[in-house]
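Enquirer: What follows is a predicted structure for the sequence shown.
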Amino acid sequence: MLQTFYKHYSSMSNCATKHTLKMPFLILLFHFFINISPSIVAFTPQDYSEALEKSILFFEGQRSGRLPPTQRVNWRADSGLSDGSGYHVDLVGGYYDAGDNVKFGLPMAFTTTLLAWSVIEFGSSMKSQTKNAMDAVRWGSDYLLKASAAAPEFLYVQVGDPNNDHSCWERPEDMDTARNVYKVSPQNPGSDVAAETAAALAAASIVFRDSDPSYSAKLLQTAKKVFDFADRYRGAYSESLSSAVCPFYCSYSGYQDELLWGASWLHRASKETSYLSYIESNGHTLGADEDDYSFSWDDKRAGTKVLLSQAFLEESIEEFEAYKAHSDRYICSLIPDSPSFQPQSFTRGGLYYKQSESNLQYVTTATFLLLTYSKYLTSHGGAASCGGTAAVSSEKLAAEARKQVDYILGNNPEKMSYMVGFGQKYPQRVHHRGSSLPSVRAHAARIGCHDGFDYYNSGSPNPNILVGAIVGGPDNQDKFSDERSNYQQSEPATYINAPFVGALAFFAASH
């Protein structure tokens, strides 16, 4: 389980730098390029296409429920087939969020939203992978429809006791820990998880609008009901569900950002003026005036600003003009030539760095927003305003995004691809139960809750390659420890991959 605690590391010690200043200039220069600068790798559109295919394939390794005949990750098998049955509800399906066997609603909904957004913006660039990407969206949206079936009375938001689950190391096909079901209701509200679910359903409705109109309509109607529930009964789900979701996926940022995010997606999906009015009337109390410099399953403010800037740039909705200014400030903080650039947010190797645990989740979302905003600016013939007369072109945004993509794929000081199965060197001991244990096909006998720790503690590479998984990534000194116990760096998650799907599609289509 990936936990999110907002803490920052201090800058690196300059002792080594002081020592090397005594060297002759050429030796110092050599030292710099050998030990600090990443190796230069020129990735081609074919490389990005390969990475795109694998990034989508990863989601098949995270599936819960009855697997379809088209399942390509064949070391996985059916799991969680009785989820919800003890509560007289069908909650079979969906995704395991990371390396555990719990189905957490907040990150699953965010994953679905970002997968859908990737298809909406860059689906035309996915070519042969468009259907696989849409299947990945649908696996999430199908489950969220089940979880939302009783809305607006209540919403199911989790399956599995995380504390029991984390005391075991077992395959999802073997799991025998409590499959408790958790829900939010008018008495125990969860506006954050409900509004994110509404956003996911609304975004997915756009994805299937042409290919499956009836399904799209069902998604949108359900999204409206769930959003009404989220808005009418306001409160953070962390307070309602307590230790069931904390410290795993606490709502650190509160629920206000999700309400504005959900309304923004419903506006885009439905084009109904009621959501425009909602955003205008409530935006100031829901984070519209706040600048934030990260985008994650917890904090939606930066993503919302970029999403609403599209309505101004491409649809000339003047009420959203202020959101472009907010988007500019966020985007400019990522651009080295900008007056508002934040160099302390980057490692010496050039990686955007936010926090010590699962840092790549912030890199993939930032990369996606850079490219999405670049697309919006291109359609408008505009640029990002970075203070004074400084303006940054859409091409510059794409170039900065490419540096982050390339770093993840191997252009970094460790010469390590942080996508499993891509390149010559990638993590071998991923913190992931199904990947680290022999598959049911290779070892039919059940592996008990505590027996699995023999594999966890082994130094051997994982027997099943979780192709396409992006792990948490290196530390603030560009170092990576390939150890199964090092979940901060070696655990993958669906919400790390989801925005990267769109980013890879953009570069796969570039020339």
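Expert: Received it, and whenever you're ready, just let me know what you need. Residues are numbered from 1 along each chain as shown.
Enquirer: alpha carbons only for contacts and neighbour counts from here, please
Expert: Will do.
Enquirer: Now do the contacts for residue 490.
Expert: When the contact criterion is C-alpha atoms under 8 Å, 6 or more residues apart in numbering, the partners of residue 490 are 427, 429-431, 471-473, 481-484.
Enquirer: Could I get the full set of strands for the protein?
Expert: All strands of the chain, identified by DSSP state E, fall at 103-104, 155-159, 181-184, 384-385, 391-392.
Enquirer: Export those to JSON lines and append columns for mean neighbour count and distance to residue 166.
Expert: Written out in JSON lines, the entries for these read as follows (neighbours: other C-alpha atoms under 10 Å; distance: least, C-alpha to C-alpha, whole Å):
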{"stretch": "strand 103-104", "mean neighbour count": "26", "distance to residue 166": "13"}
{"stretch": "strand 155-159", "mean neighbour count": "25", "distance to residue 166": "14"}
{"stretch": "strand 181-184", "mean neighbour count": "20", "distance to residue 166": "16"}
{"stretch": "strand 384-385", "mean neighbour count": "21", "distance to residue 166": "45"}
{"stretch": "strand 391-392", "mean neighbour count": "18", "distance to residue 166": "46"}
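Enquirer: Is it correct that residue 265 is in contact with residue 203?
Expert: Yes - with contact defined as C-alpha atoms under 8 Å, residue 265 counts as touching residue 203 (6.2 Å).
Enquirer: Run through the helices of the stretch 1-150 of the chain in chain order.
Expert: Applying DSSP state H, counting those that start in this stretch to the stretch 1-150 of the chain gives helices spanning 15-20, 25-35, 45-61, 105-122, 130-147.
Enquirer: which of these sits most buried?
Expert: When these are scored by mean count of other C-alpha atoms under 10 Å, the highest mean neighbour count falls to helix 105-122 (a mean of 27).
Enquirer: Second structure follows, compare the two:
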Amino acid sequence: MKFSKIIATIAACAPALIKAASQDYARHLELSILFYEAQRSGKLPANNRIFWRHDSMVDAGKDNNVDLTGGYDAGDNVKFNFPQASALTLLAWSAVEWKDGYKEAGQWEYMKDLLKWGMDYFVKCHTGKTELYGQVGNGSLDHGAWVPPEDIDYKYPSYKITASAPGSDLAGETAAALVASSLAFREDDPEYADLLLKHGKEIYDFADKYRGSYDKSIEDAKGYYRSYSGYMDELVWGAAWLYKATGDETYKKKVDAIWDYPYGDLDPDKFLGSTGPISWDDKKASSYALMAMITGEDKYVKESTTHSDLMVNYKTTPGGLWYDTNLSMWGSNRYASNAAFTVAMLASSMDPNDSKRKQYVKFVQKQIDYIIGNNPAKVDYVVGADPSSPKAVHHRGASGSKGADKGPDENVFVLYGALAGGPGARDDYKDTRNNYEMNEVALDYNAAFQGLLAFLVKEGLNVPDPKQTWDGAWPPKEPKPDIKWDWNISTDEDSYMSGAPTIATGSGLKCAKWCFTMEVDSSKVSVQNIWGGESKEVTSGKVYKVCNGYDNGYLDGKGTKINWNFNFKKPNGGKGVDILPKTVVFYCNGDKYGDSYLVN
């Protein structure tokens, strides 16, 4: 009897068994690449797969007479190059080391497109040997507005670093991204790889010769992406990549000059002994792993192994997600992925039969499985991956709204592949747009996570899911031109007609904003009044356009009706005379970018 009570107590205290919702890492990898496609800035290519994204910031750099179009933004609309470069370096590294994973997932060509979109932009930003643009857009202006990038109506100035206003952290990271990407392209496109390596070398020389923190030169960045860890880690990081790409011992000496320097324990530039994960700001642990993989030398391997062991044995949430009390409260999934990323990199260089390697792989898989559904909240934190996935992540374009606290509770558009910030310390999660800590998305959130998906595919651990047929699964069903229009006449007298027409869309045709135009026969009717839309416009006296903007009549694709109103005057009288327009042209998501439909 006593024994059975003990067993019952143990069972009650044990964590609940949680079945993984998915271990289809390839499918989640495909979705993550789609997230980056949704963040593209500039003139979009013809093969754009995100139907609600359009050209944006097509004159970026105009204020300084340079072309700074392209690259990526995040959930806001500023192109902060420091975190952007950090994300792209990790992505390029994953492409170099886990190329087979991308290929097996059928995503290699898309991955090259992802990298090229970013690298083409960085090449544009390098306007001189000692001149590098590091930001397009003003953080204060941007964070004071909630509009998709296509609708920006405020200035987006460009900022640069120079020899007299340096930024070794920004330049060092940009160089790392270019050089790492050159290795990813080396086999498929050697000419492009040479171009990236050339720019990477020049930018690194600039970073090393003219030293300083970029946020002292681009002061607007300080309130958003300040370089807290200094720039020594980026100088090591950039040199390590150049050493890997060229084999030039000069770069190894640059690594060792900082690696071997006897920094004090309280010195902010201390390079060895990192106790935290990598981040957009901190490249120490990634440098440990990269140098260990390049050289196999004891001092590098030891430092990387010590750090990896610390990450593997770190505290977690009750459900098992890597969690740091200070860091993880904002973007816990991001930090768990970052902690696992350097562990996976080191594991890639170890003997497959090494017991420690097996421990490392198990740790990595546990973190990813948690993120994609094997967690107490039973949430797949990748948007659009599962019916349980977040539906209200903090993202201007996807929201279909002009305010984080406006519009429908769920985003109008699905931001496929975005990794939501993640749960709290007790595995708790709330899916609301204003929940920045748990529901923000960003370029750096997905970077390490995506790489780990490729790693697990390469490891042979992918378990394909059944075909996803639930409403909203990727690829989404092509919205049908399902538009229901009812004139809803309320009064039809000899001299006038009035009504409150309704518009509704079905079959998944979502319109965050909309317009319609109609042509009336001026011999039979004159429009006395139209109201219910945000704006009205009359062309040639007989063509009328009515538009409804964001947050003023969202059409949900589920048949919910929105109405407007009219008064038509009949100059010649005649009750019952057929005076209504025979056709109406309807524009879903506005008449600037939206698709047009003929409504009979």
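Expert: Arrived safely, thanks for sending. Given the structure is predicted, the values throughout are model-derived calculations rather than measurements.
Enquirer: hang on, the earlier thing: residue 265 and residue 203 of structure 1: who's more crowded?
Expert: residue 203 (32 against 28; other C-alpha atoms under 10 Å).
Enquirer: Report the contact partners of that one.
Expert: Taking C-alpha under 8 Å, 6+ apart, we find residue 203 of structure 1 in contact with 113, 116-117, 265-266, 269.
Enquirer: ok so, going back, looking at the contacts of residue 490 of structure 1, spot the one nearest residue 509 of structure 1.
Expert: Each of these was checked against residue 509 of structure 1 using C-alpha to C-alpha; the closest is residue 471, at 24.7 Å.
Enquirer: counterpart of the closest one in structure 2?
Expert: Residue mapping for residue 471 of structure 1 onto structure 2 gives residue 420, with TM-score structural alignment as the criterion.
Enquirer: which residues does its match contact?
Expert: Contacts here follow C-alpha under 8 Å, 6+ apart; on that basis residue 420 of structure 2 touches 331, 333, 381-383, 390, 393, 438-441, 445.
Enquirer: would you turn the residues you listed into a markdown table with distance to residue 162 of structure 2?
Expert: A markdown table is the format used below for the contacts of residue 420 of structure 2 (distance: C-alpha to C-alpha, whole Å):
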| residue | distance to residue 162 of structure 2 |
| --- | --- |
| 331 | 33 |
| 333 | 36 |
| 381 | 40 |
| 382 | 39 |
| 383 | 40 |
| 390 | 42 |
| 393 | 37 |
| 438 | 37 |
| 439 | 36 |
| 440 | 33 |
| 441 | 31 |
| 445 | 29 |
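Enquirer: Any idea how many residues pack against the aligned partner of residue 201 of structure 2 in structure 1?
Expert: Taking TM-score structural alignment for the superposition, residue 201 of structure 2 sits opposite residue 224 in structure 1. Here the count is done by other C-alpha under 10 Å, and residue 224 of structure 1 has 22 residues near it.
Enquirer: surely residue 224 of structure 1 meets residue 266?
Expert: Yes - taking C-alpha under 8 Å as the definition, residue 224 of structure 1 is a contact partner of residue 266 at 7.3 Å.
Enquirer: what's the overlap in contacts for these two?
Expert: Residues touching both residue 224 of structure 1 and residue 266 comprise residue 198, with contact defined as C-alpha under 8 Å, 6+ apart.
Enquirer: Report the buried residues of stretch 280-294 of structure 1.
Expert: 283, 286-288, 292-294 (16 or more other C-alpha atoms under 10 Å).
Enquirer: As a markdown table, the residues you listed with distance to residue 328 of structure 1 would be great.
Expert: A markdown table is the format used below for these (distance: C-alpha to C-alpha, whole Å):
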| residue | distance to residue 328 of structure 1 |
| --- | --- |
| 283 | 18 |
| 286 | 19 |
| 287 | 16 |
| 288 | 14 |
| 292 | 12 |
| 293 | 11 |
| 294 | 14 |
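Enquirer: From one end of stretch 228-244 of structure 1 to the other, what's the distance?
Expert: Start to finish, the residues bounding stretch 228-244 of structure 1 are 24 Å apart (C-alpha to C-alpha, to the nearest Å).
Enquirer: quick one: contacts of it?
Expert: Residues lying outside stretch 228-244 of structure 1 but in contact with it, judged by C-alpha under 8 Å, 6+ apart, are 151-154, 161-163, 182, 184-186, 188-195, 245-246, 250-251, 254-255, 259.
Enquirer: Could you report the neighbour count for the aligned partner of residue 95 of structure 1 in structure 2?
Expert: Here residue 95 of structure 1 is matched to residue 72 in structure 2, going by TM-score structural alignment. Applying other C-alpha under 10 Å, we find 25 residues neighbouring residue 72 of structure 2.
Enquirer: who's in contact with residue 72 of structure 2?
Expert: Remark: with contacts taken as C-alpha under 8 Å, 6+ apart, residue 72 of structure 2 is in contact with 36, 39-41, 79, 84, 118.
Enquirer: One more pass at 6 Å, please.
Expert: Residue 72 of structure 2 makes contact with 39-41 under the criterion C-alpha atoms under 6 Å, 6 or more residues apart in numbering.
Enquirer: And residue 452 of structure 1, by the same measure?
Expert: With contacts taken as C-alpha under 6 Å, 6+ apart, residue 452 of structure 1 has the following neighbours: 169-170.
Enquirer: for residue 371 of structure 1, same thing?
Expert: With contact set as C-alpha under 6 Å, 6+ apart, residue 371 of structure 1 has these partners: residue 398.
Enquirer: How much space separates it from residue 500 of structure 1?
Expert: Distance, residue 371 of structure 1 to residue 500 of structure 1, by C-alpha to C-alpha: 11 Å.
Enquirer: Enumerate every residue touching the counterpart of residue 184 of structure 1 in structure 2.
Expert: Under the alignment (TM-score structural alignment), residue 184 of structure 1 pairs with residue 161 in structure 2. For residue 161 of structure 2, the contacting residues are 131-132, 167, taking C-alpha under 6 Å, 6+ apart as the criterion.
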